[in-house]
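Undergrad: Next come a sequence and a model predicted from it.
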Amino acid sequence: MAPLFVMGCSEKSTTMQNEVELIFPKGDKITNDNFTGAVYLHNMVVADSSNQNAVGSVTFEPGARTKWHSHPAGQIIIAIDGVGYYQEEGQPKVIVRKGEVVKCPADIPHWHGASADEKFVQVAITGREKGETVWLHAVTDEEYHK
């Protein structure tokens, strides 16, 4: 199943680009082994009993990416800066640009991250009502560059 893309406004201006950089703090560097390269997370909403969605701003430096993984309740990725990649298992890799939205289906293995030459900043909205993220294996350089 192909991801659902919702296209946003692509108008760019220097003022808008500067504002985007200031929307959310970069956050803390992620030090676990679920990522390749430099990735930073600013948790905005932690899932709890009153709302089981987690929301975080994630900054991927050029070439950085997640491992293959899936979300039991799905995920929504909102691209707020840069250029990124998204790929579902068995599907071609797609380019994700600022202003675009990706709807990741529940239980579908996928990965996402920055392009090779540009950072990527996303807001990830992840449902936790059916469980935590299921981390799989690393994305190989061959898969990443394909």
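TA: Arrived safely, thanks for sending. As the structure is a computational prediction, the values presented were derived from the model and not from experiment. Numbering: from 1, shown residues only.

Undergrad: From now on I want contacts and neighbour counts done on CA atoms only, so please keep to that.
TA: Fine.

Undergrad: T140 versus N43, what's the distance?
TA: Distance, N43 to T140, using C-alpha to C-alpha, to the nearest Å: 27 Å.

Undergrad: this is the comparison structure:
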Amino acid sequence: MHLAVPGPTSKGPAEKFTGDVYLNALHGAEHPSRLASAMVRFTPGARTHWHSHPVGQTLHCTDGTGLVANRDGEVILMRAGDTVYTPAGEEHWHGATRDSLMCHLALVEHDAGQTATWFEPVTEDDYRAAHATTHPETFNEQR
């Protein structure tokens, strides 16, 4: 047993995130474990690019309000205390709503050292559509 001290805060790289995102590594899948975890903080409107995970991903929202969306157009509004699971291979993105910070714990398992496959950025149209699905009154007021 040992205390796992979080890694230093780093800014999420532009090739994986849109907007200001900050990461703290929590656990790095030390053998024999395959579980990696991080605390990820999103400023309003910030989000990941499209991506998938070879063994799936669990997101546990600790603060604020966020969105999780997949290629099929399904959108989940995630609030503090909510947990969302994306299955292996499902292309998705997640991030903060336009009017709230959001922090989540991201839990993924390594598969032969790989945790994610990254794709293109989420377009403004895709982000607005997801936001409108979960916040129709806010979306209509801000148009």
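TA: That came through, no problem. Nothing here was measured: the structure is a model prediction, and the numbers come from that model.

Undergrad: returning to what we had before: among N43 and T140 of the first structure, which residue is more densely surrounded?
TA: N43 (18 against 12; other C-alpha atoms under 10 Å).

Undergrad: The more buried one corresponds to which position in the second structure?
TA: Applying TM-score structural alignment, one finds that N43 of the first structure aligns to A25 in the second structure.

Undergrad: Longest helix in the first structure, please.
TA: Longest helix of the first structure, by residue count under DSSP state H: helix 14-23.

Undergrad: Might one say that the match of N43 of the first structure is in contact with G12?
TA: No: between A25 of the second structure and G12 there is no contact under C-alpha atoms under 8 Å: 11.6 Å.

Undergrad: Tell me who's in contact with the match of N43 of the first structure.
TA: Going by C-alpha atoms under 8 Å, 6 or more residues apart in numbering, A25 of the second structure touches P6, G7, P8, T9, S37, A38, M39.

Undergrad: what's the average distance of the helix or strand where it lies to the first structure?
TA: In this assignment (DSSP states H and E), A25 of the second structure forms part of strand 21-28. Averaged over the aligned pairs, strand 21-28 of the second structure sits 0.3 Å from the first structure after superposition, using mean C-alpha distance after the TM-score superposition for the first structure.

Undergrad: mind listing what's buried in that strand?
TA: For strand 21-28 of the second structure, the neighbour count (16 or more other C-alpha atoms under 10 Å) marks V21, Y22, L23, N24, A25, L26, H27, G28 as buried.

Undergrad: ditto for stretch 125-136 of the first structure
TA: I125, T126, G127, R128, T133, W135.

Undergrad: Quick check: closest non-adjacent residue to the fifth one.
TA: Okay, so that is T133 of the first structure. Nearest residue to T133 of the first structure in three dimensions, chain neighbours excluded: H71, at 4.8 Å (C-alpha to C-alpha, 6 or more residues apart in numbering).

Undergrad: Could you find the counterpart of that neighbour in the second structure?
TA: Aligned against the second structure by TM-score structural alignment, H71 of the first structure finds its counterpart in H53.
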